[in-house]
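[1] From the sequence below, what's the structure:
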Amino acid sequence: MLSFLGKQTRLCNGVSRREWLRLGGLGAFALSVDQLSKLQAAESSTIPSLHSFGKAKRCIVLFMLGGPPQLETWDPKPEAPKEIRGEFGSIATATPGYHVGELMPQTAKLTDKIAVLRAMSTNDNAHSSSGYWMLTGRPHSPKGQENALPGAPNNWPSLPAIVRHLKGDRTSLPGAVRLPEEIWNTGHIVWPGQDAGWLGDHADPWLITCDPNKADFRVPDIGLPVEISPERFSRRNALRDLMNDHFRAVESAPVKRWSNWQAKAMDLLRTKETQAAFAIEQEPSNVRDRYGRNRFGQSVLLARRLVEKGVSLVQVNWTRWEDDENITPAWDTHANNAERLKKALMPPMDQAYSALLEDLDQRGMLEDTLVVWMGEFGRSPKINARGGRDHWGHCFSVALSGGGIRGGVIHGQSDRQAGYPLDGRVEPQDLTATVYHCLGISPEATIKDPFGRPLAISTGKPISAIL
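    This is a model prediction of the structure:
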C-alpha cells in the first residue's frame, strides 16, 4: 500500500485524507504540477549557498531494525574472549589491515568504497528513543524510553522529511520514500521520528507498504482500479478542472494543502514514468537474483530504481520477517545470536548491500549516490545466557559509501570489547549533518517551526575524516 499522507487526520467534515484521495474525490480542488511547484517554492525555509560541497544527488538509507551487532559486522575483536568475540572469526577486506566479520564475504571485497564509523554512540539502550535520535539527529526526551510514541515534544522532522522539504519533488514521484513498511515495536507500536513531525504533512516521506519479492507485486493506488476506465478518468479530470475554476479564489491553507495531495495523486495515475519506476519485473533475472529473492533484497533493488527516477532519498527498513519470533525480531538477537546471524540475517544483508554498491558502481551512479548502512544501536559485547546479545547504544558501527564519501576509511576506535569509544566518537547529529552535507545541503540551513522561528536542520558537524 502507498501512503500519501502519513497520519490519518481528518478533514473538518469528518472525511479522512485517505478517503478524500480515493478516486471518487479526486475531481475537486486538485492543482497542476506547475501550481504545486510554485507553492513548494514559497515554503518558509532558508538554504545557505551550497557552493561546491555535496556530490550526492540522491541517497539510499538501509536501516537495520533491532540493532546489528558491531562485533560480527564492522568491528570484530578476534583477540577477545569467546564470550565477547562470539562464534565467528574475521576476514581481510579490500582495505589493507582492516577486517570485518566472516559473515560479510561479499561486502569485504568492497570496503575500498566504504567508510566505517566504529564509534557511533547514543548511550541509549531503548529501540524507540535511540532510533528517534538516529532517524532525526535530535535526542529523544527522555532517553531510554521504550515504546515511545510519535508526537510532541519528540516530533522533530525525520532526515527524509527534511530532505524532501528542502529539495522538493522533482518528478511526479515524491522526494522521499520509505519501504517496505514503517518501523515498529512488538504490538505494532510505531516509532517516533519517521515522518515530518511539526514540519507538516507536505514533507512526509511516502510510505510504501509492500513486498517486491512477490510474484504479483504491484503498488496499489498508483494505477486505475479496474472499475475506472480511462474515459471515466478523463471525465473526472475534466470535472476537477471545472471545480478548480470555480474555487480559484479560495486561498486558505487547508484548501491548498488538500489540493497539493490531490495533484500528486493525479500525477501518479497519469504518469507512465511513475508506473515504470515500480515495474521491478522488468529487471533482468540475474540482477534480481544478485540482490536476493527476498523482501529486503528486492526492496533494495526497488530503491535503486526509485532514485534513478528522481527520488532524492529512499529509506529501506529491514523489519520483521514472517517467521521472526518476538524474542528475536529482525536484528534484535536477544537469543540465539549466532544462529540468527548465520542463517537469517547476515547472508541476505551481505548479498543485498554488496549488490547495491556494485550495481550503482557499474551504472556510474555510486559517485553521486550516498548509501548509508545503519541501525538504532548495536549489541552488548558480552553474550548472555540465552546465547544472544542485548541492546547497546554506547558504541556501535555505521557505514557510508558513495556520494562524496572517502572509501577505505575507518573512523573511530572502540575498546577491546567493542563496548565503548576510545577515539573518534560521533553522535547521530553528526551523521545527519554528514548526510545533508553530501547532498549539498548545509547543516546550518534553517527551517521555520510552527511559530515561525528559524531552526538549523542539524546541531552536528559533518564528519570531515570521511569526506
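[2] contacts, neighbours, all on C-alpha from now
    OK.
[3] number of nearby residues for residue 189?
    Counted by other CA atoms under 10 Å, the residues lying close to residue 189 total 15.
[4] to compare against the first, here's another:
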Amino acid sequence: MQAVPFAKDQSVGETLAGRYAQVDWRQVREAAMFQVLGGPKRLCNGVTRRDLLSVGGLSLCGVGAPVLFPALANAESTTAKNSEVTLPGFSRAKNVILLYLFGGPSQLDTLDLKPQAPIEIRGKFQSIDSTLPGLHLCEHLPNMAQVMDRVTVVRSLTHPWNFHGMQYATTGSPEGSVPLEETLGHSQHQPFLGSVVNYFDQQRHGPKPHGAIPDNLMLPFLLSSRRSAARYTAPSAMDLGSRFDPIWTEFRGEATRSAVRRSFGPPAEFRDPYLGVQRDCRFLIAAEADLPNDFSLDRLNRRRSLLDQLETLRRNLDQQAGRSVLDQKRELAFSLLDSKAIRAAFDLEQEPAKLRDEYGLTLFGQSTLQARRLVEAGCRFVTVVWDEFGQLNAGWDTHVDHYNRLTGELLPGLDLAFSALIRDLEARGMLDDTLVLVMNEMGRTPRFEGEGRGHWGRAYTNFFAGAGLKRGNIIGRTDAIGATVADRPLTAKDILATIYHLIGINPNSTLNDRLNRPVPLCHDGKVIPEMLA
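    Below you'll find the predicted structure:
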C-alpha cells in the first residue's frame, strides 16, 4: 500500500495564519533560554527533536504542530481481526535488545562461510566449529562460536535491492528505495519497530510514570550523524506521533585508537571509538547532554516556571481534549533531567572492570553493555547501532580495505560484545525474557569488487537469541557461493512479524496513516514457526 502525501487545504492555511497572528512570539523567544538534549534527533517532518523539545524554547513547530494537527500527533491503531494466537511464544519477550549492524556485513566472512568455494569467492578466512552442530563461523569469531548453541541463525534472508535499507529492515515497509532511506518524512515511511512496540504498550497500559526509564532508546548517537556524507533517515514513529520516536543518546568519551581510512577519495586518519574508547566513557540522554556542569535543580525549576507561563498561550491556541503532545514532551524532558533511576542506569562505572573488558572497550561493546543495563532497569526496547563514523563507507560497508577492517575492528568488536551479552544475560537469569536481535539490511557480493565486497540483497544472514526462540537452530540455506537463497527464502517482513509475535503484538494488526487509512504492520510478512521454541 502506497501512502498518499498529506494534501494541503486552503482552510487549514487560513486557520494557521489566523492562529499564528494571535501569538506574541516575543514571549516565546524570551522563554527560549536553553536547549534540551538527546542528540539532534530528526522528527518525521524534518525538524530536530531539540527544536521541538527545547525546554523553555518552544519552536514554531513545537507549539503549532501538535495543536493544529492533532490527527497527526495522535494516530490511532486499527486492531486486527480477533483470532486465536496458536503459535508458541506469543508475548514471551518482556524486553528487546536490537544490535543493528549498519552497512551490510558479509555473510561469506561471518556465519555463512563457503570453504569449498573458489578462493575468489570464499576469501582469506578459515572456518571454525561452533557449539551449534553444522554451523561454522569465521576464525575471527571464536567467542561467538562458544555461544551459538543458544542462538537461532537465519541464513536465507533475501530482497532485490542493493542499497542501505534500515527503514526497510526495521519498519515493515513493503518495498525499499533509495529515497525511502534518505528522505526525511518520506510518504512511504512506516513506524520503526521500537516505536510500534512503545505505541501498543501505551495503548494497553498507559504511559510510564514520571522519572521512569523511557521504553524506546537508541544508542550511541543519532543515525549517521558522525559520518562525513549526507545523513540517512533516522528511525521514527512517523504517523504514530513524535512522542513515540526513539530517544537517542549522546556519547561522551575519547577514542583510544586511530585508523587511516579510505572511501572513494584520498585517505584520512580518524580517531575511531569503534576501535577503542577510554574507560570513563558514558552515554547521556535528555538535557544533561547540553547542560553546564554547575546546572542545578533550582535553575531547572526556574525554567519550568517559564514554561508554565506559556500554558495560557497554548490554551489560547487550541482547546483540545486530553494531554497534548507538547505536555508529554515537556514532562519527558523534565523527568529525564531529575530522575535518579535514569542516572543510575547510565552509570557504566557501576559495572566491574572485568565485565566491561569482556564486552570490549569499544563504542559497540560499551553500547551493548549499556543496553543490558537499560533493559535491566526497565527499558522495554533498546537499539544499538554499529554506525558509520568519520566517513562514507565506514561501519560494515566494506567496499574498501575489506580484510583489514574486518580483522582489526569489525569481527573482534562483534565477537566480544555479542558473546558477552549472551553470557551476561544468561548469568543474570534475563535471557529467557530478553529478545536479542542482530539485524542488518543486506549482505555482500560473493565476488570481490576491487578492494572489497559490494552491496548484495539477494542473500544475507541475521541471528537471534532469547525469549521464545529455539536454541541451536539454523534456518535456510544459500547456494554454493552464497549468492542466492537455495532453501526457505524469507524477508525482513517475516522477521518483523516473528518479533511482534514474541513481543505480544498480533503481526496482522494495522495502524492508521495520516489520512486515517489502515496500513498493515508487516504487509505480507508471516511469523516463522521454525524460529519459535
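[5] Before we go further, residue 178 of structure 1 is sitting in a helix, right?
    No - residue state for residue 178 of structure 1 (DSSP: H, G, I helix; E, B strand; the rest coil) corresponds to strand; a helix is not indicated.
[6] The aligned residue in structure 2 for it: how many residues sit nearby?
    Structural alignment (TM-score structural alignment) places residue 178 of structure 1 against residue 218 in structure 2. The burial metric for residue 218 of structure 2, expressed as a neighbour count using other CA under 10 Å, is 25.
[7] go on, residue 251 of structure 1?
    Using other CA under 10 Å as the criterion, the residues surrounding residue 251 of structure 1 number 9.
[8] how near is it to residue 238 of structure 1?
    If you measure residue 251 of structure 1 against residue 238 of structure 1 using CA to CA, to the nearest Å, the figure is 21 Å.
[9] same deal with residue 232 of structure 1?
    Distance, residue 232 of structure 1 to residue 238 of structure 1, by CA to CA: 10 Å.
[10] and what of residue 356 of structure 1?
    As defined by CA to CA, residue 356 of structure 1 lies at a distance of 43 Å from residue 238 of structure 1.
[11] what's the answer for residue 139 of structure 1, then?
    For residue 139 of structure 1, the distance to residue 238 of structure 1 - CA to CA - is 49 Å.
[12] Looking at these two, which is more packed in?
    Neighbours per residue (other CA under 10 Å) separate residue 139 of structure 1 from residue 238, with residue 139 holding more: 21 against 13.
[13] From residue 154 of structure 1, how far off is the residue nearest to that one when sequence neighbours are not counted?
    Nearest residue to residue 139 of structure 1 in three dimensions, chain neighbours excluded: residue 133, at 4.6 Å (CA to CA, 6 or more residues apart in numbering). Relative to residue 154 of structure 1, residue 133 of structure 1 is positioned 10 Å away (CA to CA).
[14] more crowded one of those two?
    Counted by other CA under 10 Å, residue 133 of structure 1 and residue 154 do not tie: residue 133 has more neighbours, with 26 against 22.
[15] in which helix or strand would I find the more buried one?
    With the criterion set as DSSP states H and E, the secondary-structure element containing residue 133 of structure 1 is helix 127-136.
[16] ok, residues contacting that helix?
    With contacts defined as CA atoms under 8 Å, 6 or more residues apart in numbering, helix 127-136 of structure 1 is touched by 66, 122, 124, 138-148, 156-159, 185, 191-194, 375-377, 393, 428-429, 432.
[17] same thing with stretch 257-275 of structure 1?
    For stretch 257-275 of structure 1, contacts defined as CA under 8 Å, 6+ apart pick out 4-5, 21, 26, 29-33, 36, 172-173, 202, 221-224, 309.
[18] picking up where we left off before, could you identify the buried members of the contacts of helix 127-136 of structure 1?
    Judged by neighbour count, with 16 or more other CA atoms under 10 Å as the criterion, the buried members of these are 66, 122, 124, 138-140, 143-145, 147-148, 156-159, 185, 191-194, 375-377, 393, 428-429, 432.
[19] Among the residues you listed, which lie within strands?
    Counting by DSSP state E, the members of these that fall within strands are 185, 375.
[20] The buried ones among the contacts of helix 127-136 of structure 1 in helices, which ones?
    159, 428-429, 432 (DSSP state H).
[21] what's the closest of those residues to residue 71 of structure 1?
    Sorting these by how near they are to residue 71 of structure 1, with CA to CA, puts residue 428 at the top with 20.0 Å.
[22] Aligned against structure 2, show me the partner of that closest one.
    Under the alignment (TM-score structural alignment), residue 428 of structure 1 maps onto residue 492.
[23] Same check on residue 406 of structure 1?
    Under the alignment defined by TM-score structural alignment, residue 406 of structure 1 is paired with residue 470 of structure 2.
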